[in-house]
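>>> missing the sequence, but the structure's below:
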C-alpha cells in the first residue's frame, strides 16, 4: 500500500521529519552552542528507506543545508558534482566555518540560495579561499552573520570580514540582514546596502549599540529595525527600547517594539462573559464512584509500585477541596501513606490511633522525613505496616529495629533509608528471621554482630530482592553469607568493605545489578564473582579506577552496561579519565552495549573534535559496538571524515 501512495502524500509525510526550523537555521548564539551540534541520527537516514522515499525526500533534504566540518563540505561538493541538479534545491545555506576549496564549488552549484548564514569567528588554520572567492558569486535575500564577541581576529577572519562587507554593498537582492552589531565596517556596509529593508541587531553589546544604530538609520531604503537578545542586555527591555529611541530621531519610526514592551494605553476593563447553557451542560454526577476512586488513586497515592522507584513526598491536598465527594473518596488514599516531618506530627498521629480505631487498618506506609527522635514502638502493635521509608537517613537503635521485626516483621515489604547505630554490645542476627516477606532492605548499619553465636537459619529473608548499604559493618555481611537469599538480584554498596568479596563469593552468581565503589573494583574481580551481572555501577567520587581491572578471566556474556558515578564538579575530567578509557578493554564483554560517564562533555566544533580524547575513546568503543554516553544520555555519533 505504501508503494502506491502519490509522491505528494509521501512528501507531506516526510516534510515534518526533514524540515529545519527557521529559528534553528538563524540561531546566532555561537558555534559553542550551535543548534545543529547534536548527536542524534542524521535525517538523511530517511532517504535509505526505499527508492520512493529517496526520490521524494531528496529535494526536502537539500532545501536547507548546514555545513559544520570540512568532511561535510567535501561530501556535498562530491554530491553536487555527481548530480548538479541537487544544487538547485538548496535555498538556505548555513556555513559555520571555512571549509577550503569545496566552498567555491558548492556555491557555484547552488544558484538559488536566498538565505545565507556565515560564522565570522574562524581559526587561523582554516582555509577561507573557497568561501572568499564564492561569496561575490551569490546574491542572497537574507544574510545572517554570527560572531563571538570577545575573540581576537586573525588574518583569515579579517579577510573573510572584508569580503562580507564588500558583498553587502554589492548584493542587489539583500533585503534582510541579521548581524551582531560589533563591527564598524559591517555597520558602514549596511548603511550603504542598496535595497536593505530590515536590519536585525543583537542587543548584547549595549554600550555601543546606539552608535551603530545611528549609522544604520541613515540608509534611506531601510523600513524597519528589530532588536534581538534584549534579555541579555544590561538593561531591562523597556529601558533599552527607550534609550535606543532617544539616541536618534529616525529610530522611533523604524524600530519594531514587541507588544509586551509597548506602552500600555488605558482601555475599558474586560467584561466577564455571560454564562451560557453550553458551558454549564457538563456534569460529573453520572461518573461512577469506582471510576473516580481509580482516578484519585493515581493522583494522590505516594507509594510507588516498584521498590527503589522515586517517591513523591508532597501529597496533593488540594484535591480534597474540590468537592465533598472528592474529599470522601480521596481520604483513604491519603491515610494509606503518611509523611512525618517532625516528632510532633508523629505524636499527634499516635494519639489519633486511639481516637480513630478505623485508621489502624488503613495505614500501610510511613515516610519519615526527620532524622530521628521518633519512637515507633507505640504504634507498631496497632498497625499492619507494609513499608517504612526514611526519605532522609532515619536514625534508630538496633533495639528499635528489633521492635519493628517483632510487631510488624511478618507484613513488612520495604525497609529503606534507616540508619542503625552501633551499640555497646554484640547483636544477635536472629531478628532477621522475623521478616519473611521483606523484598527491599536499604540500611546504614554500624551495629556489630556476634557471628559466633548460634547459626541463623539459611532460609531467612526468603523474599529479599534488593539489598542496599550506604554503610555496613563487616560482621553483618558475614551474617548474610550464612543465608541462601534465593531471590536476591540487586545489591548496592556505596562504600568499601573488606567483606564484600566474601559476600559476592556467596551471592554474586545470583546478582543482575551491582553497585560498588571504585576501591572494590580495584581490589576484587567483580566480573568473575558475578557471572550473571547485567548492570554495573561504580561510585568513583573524585577518583578514577584502574582501567586494567575491568576484565574477566572468561567471556562475561551477560554484562550490558557500566555506569560511573563521579563528582558533579570535577576539575579536568578529560585529563583524568582519558588514560582510563584508553586502557579500558571490552574484549571480554561481548554483550556490553553502553558505558555511562557523567563528566563527559562532547565537543561541538570541528576544531575541538579533532583534539578531544573523549571522541577518540568513543570511536574506539563504537568499533566494539559499545556506546559512550554522558550525563544527559548523549551518545557520540561518528562524523564524516576526509
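Sure thing, it's come through. Keep in mind that this is a model prediction, so the values were computed, not measured.
>>> hey, let's count contacts and neighbours off CA atoms from now on
Noted.
>>> distance check, the residue nearest to residue 90 when sequence neighbours are not counted against residue 71.
Using CA to CA, 6 or more residues apart in numbering and skipping residues adjacent in sequence, the residue nearest residue 90 is residue 63, 4.6 Å away. Look at residue 63 and residue 71: by CA to CA, to the nearest Å, they are 20 Å apart.
>>> okay, those two: which has more neighbours?
Higher neighbour count among residue 63 and residue 71: residue 63, with 20 against 17, using other CA atoms under 10 Å.
>>> quick one: contacts for that one?
By CA atoms under 8 Å, 6 or more residues apart in numbering, the contact list for residue 63 reads 89-92.
>>> state whether residue 341 and residue 368 are indeed in contact, as I suppose.
Yes. Residue 341 lies in contact with residue 368 (CA atoms under 8 Å); the separation is 6.6 Å.
>>> neighbour count: these two, which is higher?
Set side by side, residue 341 and residue 368 show more neighbours around residue 368, with 25 against 14, by other CA under 10 Å.
>>> was I right to think that one contacts residue 339?
Yes. Under the criterion of CA under 8 Å, residue 368 makes contact with residue 339 at 6.1 Å.
>>> hey, where'd the strands end up in the stretch 501-642 of the chain?
513-517, 535-541, 561-566, 594-596, 627-629 (DSSP state E, counting those that start in this stretch).
>>> output those strands as JSON lines; include the columns mean neighbour count and distance to residue 418.
Shown next, in JSON lines, are those (neighbours: other CA atoms under 10 Å; distance: least, CA to CA, whole Å):
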{"stretch": "strand 513-517", "mean neighbour count": "22", "distance to residue 418": "19"}
{"stretch": "strand 535-541", "mean neighbour count": "20", "distance to residue 418": "21"}
{"stretch": "strand 561-566", "mean neighbour count": "19", "distance to residue 418": "23"}
{"stretch": "strand 594-596", "mean neighbour count": "21", "distance to residue 418": "29"}
{"stretch": "strand 627-629", "mean neighbour count": "23", "distance to residue 418": "33"}
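>>> this is the other structure I want to compare:
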C-alpha cells in the first residue's frame, strides 16, 4: 500500500517517527534524554530507496551531537552531500567534539535553534564550535547547563566568552532557554550578555523550584526593555517561602526579610508567567508538609442530604466508591506503613493505638516543626490540632456514613495485638455480614515476638472470613500452624496470596492442611514449624499454586520434604533462599529435602529466584528453566565455568556497583548456554550517558563482548547497550 501513497502523505507519516520532540531537544535535564535511545530512527531509511528519498530531509532537520565520532561522521556526509546541510534546522551539541562541529555549522546555513552546554571538561575540544558560532544567526538559544564555577578551564572560558559575544551579535535571537541557576555568582558574563541583548523577547527559566535570590535574577531579566515575557518553570505558590538567604532552603524566611514574591519589581511582576497545574514541591515540602485544609462552604439548608433523590442502593454504591478512595488500602502489604487502616483506628475498641495517635496524612508532627524552627533560631509555629484518621472522620458524619465506612474499612485489616483479634471477633458477632467484606488481613507486631491470639478466638475469626484473598503474617507476629486449617475452612476457595513469614508451631504440622487452598496462587513460607512426613498416595494437591517463596529467614527442611509428595501442577516460579535450619526434632536433612523436592517438581519450574550457593543444584534440578534471578542480597559471583543449561534464556543479576562479577562475564559462553539471550541488571540509569563516561566505564566493553555472542545486556528499565560510533582517539585501548 505504501507505494500508492503520494510523497507528501508518506512524508507526513514518516515525520511522526523521525521528528524529535521539541521538549527533548530543548531539555536542560542533567541527564540527556537522548542517552537512552536504544534503536535509531534512521533505520526507516533502509526500507527502500523511495523511503530514503522522502525521509532524508526529515532525518536531518534535527541533529543531536553527543560524541566526537558522530560529529566527524556527519561532517564527512555533509561534505559529500552539500544539499543535506540545508535541511538542518535544529542543532544540539552536548559537549566539545572537535573540528567536526565547525564543518557542520559551516555547511548548515538554515539553523534556527541552537543548543549548547557550558558544563565542559578540560579535554573537551570546543575550538571548532566556537570558531563557527558567529556565522550562525539562530532565533532560539538553549543553554543546556551552566558552568557551576567548579570547572574553570580553558574550554569553559572560551565557550562562555564566545557565547556572550554571539548573544550580542545575533540579530535574529528572540528566545532564550536557560536553567534557573543562572546568577551573578555562577555565570556573571552570561547574565550581563542577556541583560544587554537588544533582540531578546522571550526567556524561559527551567527548573521545578525557584533557587536562592530568584527575585534578584527576575528583576535583572525583566529590566531588559525588549523582553516581553519570562516563563518560570515553577508555580507562583512555590515563591511564597523562597527568600534571599540560606534559611529559605528550609522554607523559613528570616524575620524582617521578604519572600521572593514581595521582592519582585513591578516590571518583573508584569512579565513573569508561572507554571500552572499541580503545585510543584518546594524545598520546604522536603522537610515539612504544610496542612492546608480546603475551605468548605456549608449548605444553607441544615437538613441537606447529598444524593437524596437517588435510591438507597444507588446512594450506598456511590458513597462506597468514594470512601474506598478515602479509606481503603488497595495494596494490603503497604498497610504496614499506614496504621490508620488498622483495626484500632476504625474505632472498634480501645487498644495500644488510637486514632488520635496518627494523623490523616504523612505530615511531620508540629513538635518536629517547632524543634527545627527553634534550632534555626526562628519563632515557633503554633501548635497544630490533631485530627482523626479518614475512617473515623467518615464514621462521625452520620449513621449511614458509619455503616458504609465500617464496611469499607474492614476490606483490608492490619491486626497488631491480641486485643485487636478479640475486638474484631466481637464486631463479627454483632454484624456477621462484615466477614464477607474482608479481602485481606495482615498480622503485624511492633513489639517482641508474641503469639497474637489463642487458637480458639483466632480460629473462630478465620473460619468466618469467607471472601479473604490475601493473608500476611509478618514482622514479629506469631500465628500457629494449626490456624491454617481454620483459614482453609473459611476462605480456602478464595485465598490467592499467603505470606506466612512468621509461622510458629505448638506441635508437628500436617501438610494436608494446605490442600484446602484450591485457589492459592502464591505462597511465601518461613518459620520453625515442623511437618510430618507424608506419602505420595495421600492425594494432597495445590492445583493453582504458581509461585512458591521459601525464606529468606529460616525454615525447616521438613516443609520442603512434605511438599515433595504434594501435587503442584501449575508451579512455575520458585523463590529459593539459602537459610534452612535442620530442626533437632526433624529427621529430614537439608540436602535430601532439596533433592527430593527437585526430583518431584523441578521439571515444572520455569523461573528461579535464588542465590549463588545453589546455582549448580538449581540448574541441574530444573531442566526446563528459562529465567534465573539472583537474589538482591547476592554479593559475589557464582562459579559458572563448568556449568551448562540448554533452555536457560535470561540471567537477572543483582545490583552491579563493583567489578565483583568479572569471572561470571568472562566464563559466560553461548556454547554452554545456547538459549541464553539476555542479561538483566536492576540498576536504573546504569549505562554511561556521555562520551567521557563511556570512555571510563567498564560496562560497555563487557556488553559489547557479550553482544558478539548473541547475548544482550539490559538495565533496570529494559534498555540494552548499543555500541557507539568511535574514532581512533575515543576507541578504548
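Structure received. Since the model is a prediction, treat every value here as computed from it, not as a measurement.
>>> post the TM-score for the overlay when you can.
Put the two chains on top of each other and the TM-score (TM-score structural alignment, normalised by the length of structure 1) is 0.76; 590 aligned residues with a CA RMSD of 4.7 Å.
>>> about what we covered before: of the strands of the stretch 501-642 of structure 1, which is nearest residue 448 of structure 1?
strand 513-517 (21.5 Å; CA to CA).
>>> start and end residues in structure 2 for the closest one, please.
Mapped onto structure 2 using TM-score structural alignment, strand 513-517 of structure 1 covers residues 607-611.
>>> show me what the residue nearest to residue 90 of structure 1 aligns to in structure 2.
Aligned counterpart of residue 63 of structure 1 in structure 2: residue 61 (TM-score structural alignment).
>>> could you do residue 139 of structure 1 as well?
Counting by TM-score structural alignment, residue 139 of structure 1 corresponds to residue 137 in structure 2.
>>> how about residue 604 of structure 1?
Alignment note (TM-score structural alignment): residue 604 of structure 1 maps to residue 689 of structure 2.
>>> surely that match and residue 30 touch.
No. Checked against CA under 8 Å, the pair residue 689 of structure 2 and residue 30 is beyond contact range at 10.3 Å.
>>> what about the two, which has more around it?
Using other CA under 10 Å as the criterion, residue 689 of structure 2 and residue 30 rank with residue 689 on top: 16 against 8.
>>> for that one, which non-adjacent residue is closest in space?
In space, and not counting its chain neighbours, residue 689 of structure 2 is closest to residue 35: 5.1 Å by CA to CA, 6+ apart.
>>> so what's the residue count around the counterpart of the one you found in structure 1?
Aligned by TM-score structural alignment, residue 35 of structure 2 pairs with residue 37 of structure 1. Other residues near residue 37 of structure 1 come to 14 when the count uses other CA under 10 Å.
>>> hang on, residue 37 of structure 1 packs against residue 604?
Yes. If you go by CA under 8 Å, residue 37 of structure 1 and residue 604 touch, sitting 5.4 Å apart.
>>> where does residue 148 of structure 1 land in three-state SS?
Taken by DSSP: H, G, I helix; E, B strand; the rest coil, the conformation at residue 148 of structure 1 corresponds to coil.
>>> not counting its own residues, what contacts the lengthiest helix in structure 1?
If you go by DSSP state H, structure 1 has its longest helix at helix 155-170. Residues from elsewhere that reach helix 155-170 of structure 1 (CA under 8 Å, 6+ apart): 120-124, 126-128, 131-132, 135-136, 174, 185-186, 189-190, 192-194.
>>> what subset of these is buried?
120-123, 127-128, 131-132, 135-136, 174, 186, 189-190, 192-194 (16 or more other CA atoms under 10 Å).
>>> about what we covered before: and the match of residue 63 of structure 1, how far is that from residue 129 of structure 2?
To residue 129 of structure 2, residue 61 of structure 2 is 19 Å away according to CA to CA.
>>> which strand or helix spans the residue of structure 1 positioned farthest from its centre?
Most distant from the centre of structure 1: residue 454, at 51.5 Å, with distances by CA atoms, centre = their mean. Under DSSP states H and E, no helix or strand contains residue 454 of structure 1.
>>> list the buried ones in stretch 160-174 of structure 1?
For stretch 160-174 of structure 1, a neighbour-count test (16+ other CA under 10 Å) marks 160-161, 163-171, 173-174 as buried.
>>> let me fix that: stretch 558-571 of structure 2
Of all the residues in stretch 558-571 of structure 2, those buried under the rule 16+ other CA under 10 Å are 558-568, 571.
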